[in-house]
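Peer 1: sequence-free structure coming up:
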């Protein structure tokens, strides 16, 4: 088996510049790397990652490698891999199997190459590695001591496995850690999604009607940033509590069929499929822009959009123009894949510093807890969340108060 499968190993110097840049802006992960280099918590272990392969995730892989692990990595989305970053990791001695714009078959082959390294810990983003370890590569599951899942979509897949009692090894829901979803999902997605949309379209946001479909933590961030950019924001939800929350946050709330005729820009961020479909496309304005910030490219029903179109062409890099029978044009960004990564650089480095610190420490926890955990889905231990938060505050030069002994007693004594 080759040590790596990348598009062009000669791109490594460009990728190394990107990795070095984010490393300089990830102080929490740098502190953890120092510990890992000293303690070698993964010494002799094989660790596999399927994660959006760009500079920040590359640095996470290098931090895990610094802890003594033999690391194999691939992407978690065919359009989010950056070929120069993949080449840089390969040149640094990691097993890398990924390239940009992989076909469906290539993407799967890359995942299987990673599993060919017989990993003992998996770090997943979206659940593709775990899925294979529960289907085609089920025979390898006994070798896996545990793993960590990065994103909402992957956690949902794990929750389904856990409910049915079918998980074959313990998993930590990294996405559900406070220092992940409160910052990564809200501020990271909010900023990076709009960065991807704006750089791809080169159009103004101010004055437009933006429809955000889904008001979870990612949707909250996207709506907040759209409002800050001067857009009028409509939120569509299926959860009545979140709908009330969006209303009280100052957004107009309505169902998606009503919103379809009003929006200039639509952003799906639900984790569900067919959120925008034929009935919506039929009502949209000429020039409507569709973008997805959910993990898989099923939120916007591309087959139905294609079926309505009499012409389909590339209008601009990462912008497909669908011309409908009545002459209206609808624009789909980044093939309906994650717009912040397929058409951008993903979340800012300072945000991913916390998320990947949670990942690194969670992987170490899995190693230290080997044989002590059941085949279940677990929350990230509170002490990991607290540790990352304190490291982040330290990097920002911020000091906070601490409870005195009497205060702590008061807060924990029911008789007071």
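Peer 2: Received it, and whenever you're ready, just let me know what you need. Model, not experiment: these values are computed from the prediction.

Peer 1: C-alpha only now, for contacts and for neighbours.
Peer 2: OK.

Peer 1: immediately after the helix or strand in which residue 234 is found, which helix or strand?
Peer 2: Using DSSP states H and E, residue 234 falls within strand 232-236. The element immediately downstream of strand 232-236 (helix or strand, assigned by DSSP H and E) is helix 240-248.

Peer 1: Which residues does the following helix or strand past that following helix contact?
Peer 2: Sequence-wise, the next helix or strand downstream of helix 240-248 (DSSP H and E) is strand 252-253. Here strand 252-253 makes contact (Cα atoms under 8 Å, 6 or more residues apart in numbering) with 233, 234, 235, 236, 237, 243, 246, 247.

Peer 1: if we can go back for a sec, report the buried residues of the strand holding residue 234.
Peer 2: For strand 232-236, burial by neighbour count (16 or more other Cα atoms under 10 Å) applies to 232, 233, 234, 235, 236.

Peer 1: Would you map the helices across the stretch 101-250 of the chain?
Peer 2: Taking DSSP state H, counting those that start in this stretch to define them, one finds helices in the stretch 101-250 of the chain at 104-115, 128-133, 152-163, 178-180, 189-201, 217-228, 240-248.

Peer 1: What are the contacting residues of the second one?
Peer 2: To tie it back to what came earlier, the one meant is helix 128-133. 50, 76, 111, 115, 122, 124, 138, 139, 140, 141.

Peer 1: burial count for the third one?
Peer 2: Same thing as residue 111. Residues near residue 111, counting by other Cα atoms under 10 Å, number 23.

Peer 1: How about the one 3 residues further on?
Peer 2: Neighbours of residue 114 under the rule other Cα under 10 Å: 25.

Peer 1: So what touches the helix or strand harbouring residue 332?
Peer 2: Using DSSP H and E, the element containing residue 332 is strand 329-333. Under the criterion Cα under 8 Å, 6+ apart, residues 197, 200, 284-292, 318-324, 339, 343 lie in contact with strand 329-333.

Peer 1: one more time with 7 Å, if that's ok
Peer 2: Outside of strand 329-333, the residues within contact range by Cα atoms under 7 Å, 6 or more residues apart in numbering are 286-291, 318-323, 339.

Peer 1: for comparison:
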């Protein structure tokens, strides 16, 4: 038997492709219809196998694709090399400096893209603030994350968004599954494989009870942890209480938590005022897009000593001798310390990206923020059910008429 030898990057990409059946269906149609013929698409998403697979699907539709990583610690060089060999222009490397990261984004913009698929909003920010001369050829873009959507909506509210953006993050089929099940599993996969510690029996503090926080808290509970939730929204806080979790302010949770996970999209969730309150040996992690939720810069200044005790685990000794541990510099733990969301989850999220990019090409939209259409949202869910082997009922004409009538 002849054994085929593939690079690790090709192995990862092929494995992802086999487990993303919705994208396979979309790819087959794109190959026939070529909706992106003559279109340049810039992709700035965590550069690993699932993202590379999305790029292949966009290529199948006729697009010229340019790819950068949205986080220096989530880029997988072997995957970057594999997708580059398949014709995608890649601007990324693992562990690049801040200057190198910004340079890669500049190269992405200078490719003169017509569509921008962003994750966190850095490309959208840069093209508006530093390279407005490249804006006229942009048809529109899509944003993948809560953090990016917050930035995008703020720019639009200020009247500074110059082209249409689709909020992929807010699609029902995105936040119900990607944010809850994807983040829930991948965060704990990243923490456990980085620390090699048991979760059962520990106290976990989850900051933020949005869809991502719900997933992280639920999985922690399933792993046997006692879970505390911190929140600023009374509705989300009462939901956490009804789901069986303790709820309290961060200052009260700090002395109790063995593992802290921030997942808010905000800054300084665990800040200088909290460091002295932390339990000896507390582990700090972040599942939000940027490394500002745990105040990394303040921790660096306040600590009297630091050392790396495991790969991606930094021990900080505070004044008085207390030690706390920060994973992956406070960057997105599921990607900086793991492979990110499960492949099957990203099958639906990246199907949304592909179909929304097609929608932008086929519909001339004014500048502004748009929701994913119900048709696209429903189509992705339908395709996922179909590829999993499930079917559902349809309304009869009589049922449709009944639901539209005010007469019982």
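Peer 2: Thanks, I have it. Quick caveat: nothing in here was measured; it's all calculated off a predicted structure.

Peer 1: TM-score for this pair?
Peer 2: Once superposed, chain against chain, the TM-score is 0.98 (TM-score structural alignment, normalised by the length of structure 2); 404 aligned residues with a Cα RMSD of 1.0 Å.

Peer 1: Next step: the contacts of strand 329-333 of structure 1 restricted to helices.
Peer 2: Mapping the contacts of strand 329-333 of structure 1 onto helices (DSSP state H) picks out residue 339.

Peer 1: ok, and the most crowded of the contacts of strand 329-333 of structure 1?
Peer 2: With neighbours taken as other Cα under 10 Å, the top of the contacts of strand 329-333 of structure 1 is residue 339, carrying 31 neighbours.

Peer 1: I'd guessed it sits against residue 293; true?
Peer 2: Yes - the pair residue 339 of structure 1 / residue 293 is scored as a contact, 5.8 Å apart, by Cα atoms under 7 Å.

Peer 1: Check the burial of residue 52 of structure 1 by counting its neighbours.
Peer 2: The local packing of residue 52 of structure 1 (other Cα under 10 Å) involves 26 other residues.

Peer 1: residue contacts, it?
Peer 2: Applying Cα under 7 Å, 6+ apart to residue 52 of structure 1 gives the contacts 75, 76, 77, 80, 81.

Peer 1: Which position in structure 2 pairs with it?
Peer 2: Using TM-score structural alignment, the partner of residue 52 of structure 1 in structure 2 is residue 46.

Peer 1: Could you do residue 155 of structure 1 as well?
Peer 2: Checking TM-score structural alignment: residue 155 of structure 1 goes with residue 149.

Peer 1: picking that back up, among the contacts of helix 128-133 of structure 1, which are located in strands?
Peer 2: 50, 122, 124 (DSSP state E).

Peer 1: which bit of structure 2 covers the strand holding residue 332 of structure 1?
Peer 2: Going by TM-score structural alignment: strand 329-333 of structure 1 matches residues 323-327.

Peer 1: average offset between the matching stretch and structure 1?
Peer 2: Mean deviation of stretch 323-327 of structure 2 relative to structure 1 after superposition (mean Cα distance after the TM-score superposition for structure 1): 0.3 Å.

Peer 1: How about that stretch, which residues are buried there?
Peer 2: Neighbour counts over stretch 323-327 of structure 2 (16+ other Cα under 10 Å) mark 323, 324, 325, 326, 327 as buried.

Peer 1: ditto for stretch 11-26 of structure 2
Peer 2: 11, 12, 13, 16, 17, 19, 20, 21, 22, 23, 24, 26.

Peer 1: Residue in structure 2 paired with residue 227 of structure 1?
Peer 2: Per TM-score structural alignment, residue 227 of structure 1 is aligned with residue 221.

Peer 1: Name the nearest residue to that match, sequence neighbours excluded.
Peer 2: Leaving aside its sequence neighbours, residue 221 of structure 2 sits nearest to residue 227 (Cα to Cα, 6 or more residues apart in numbering; 6.5 Å).

Peer 1: That neighbour: what's it in contact with?
Peer 2: Residues near residue 227 of structure 2 by Cα under 7 Å, 6+ apart: 203, 204, 205, 217, 221, 245, 246.

Peer 1: Could you single out the nearest of these to residue 395 of structure 2?
Peer 2: Nearest to residue 395 of structure 2, judged by Cα to Cα, of these is residue 217 at 36.3 Å.

Peer 1: just to revisit the earlier point, which of the buried residues of stretch 323-327 of structure 2 lies closest to residue 356 of structure 2?
Peer 2: For the buried residues of stretch 323-327 of structure 2, the residue nearest residue 356 of structure 2 by Cα to Cα is residue 327; the value is 34.3 Å.

Peer 1: separation between that closest one and residue 230 of structure 2?
Peer 2: 20 Å (Cα to Cα, to the nearest Å).

Peer 1: What mean distance separates stretch 189-201 of structure 1 from the matching residues in structure 2?
Peer 2: With mean Cα distance after the TM-score superposition for structure 1, stretch 189-201 of structure 1 departs from structure 2 by a mean of 0.2 Å once superposed.
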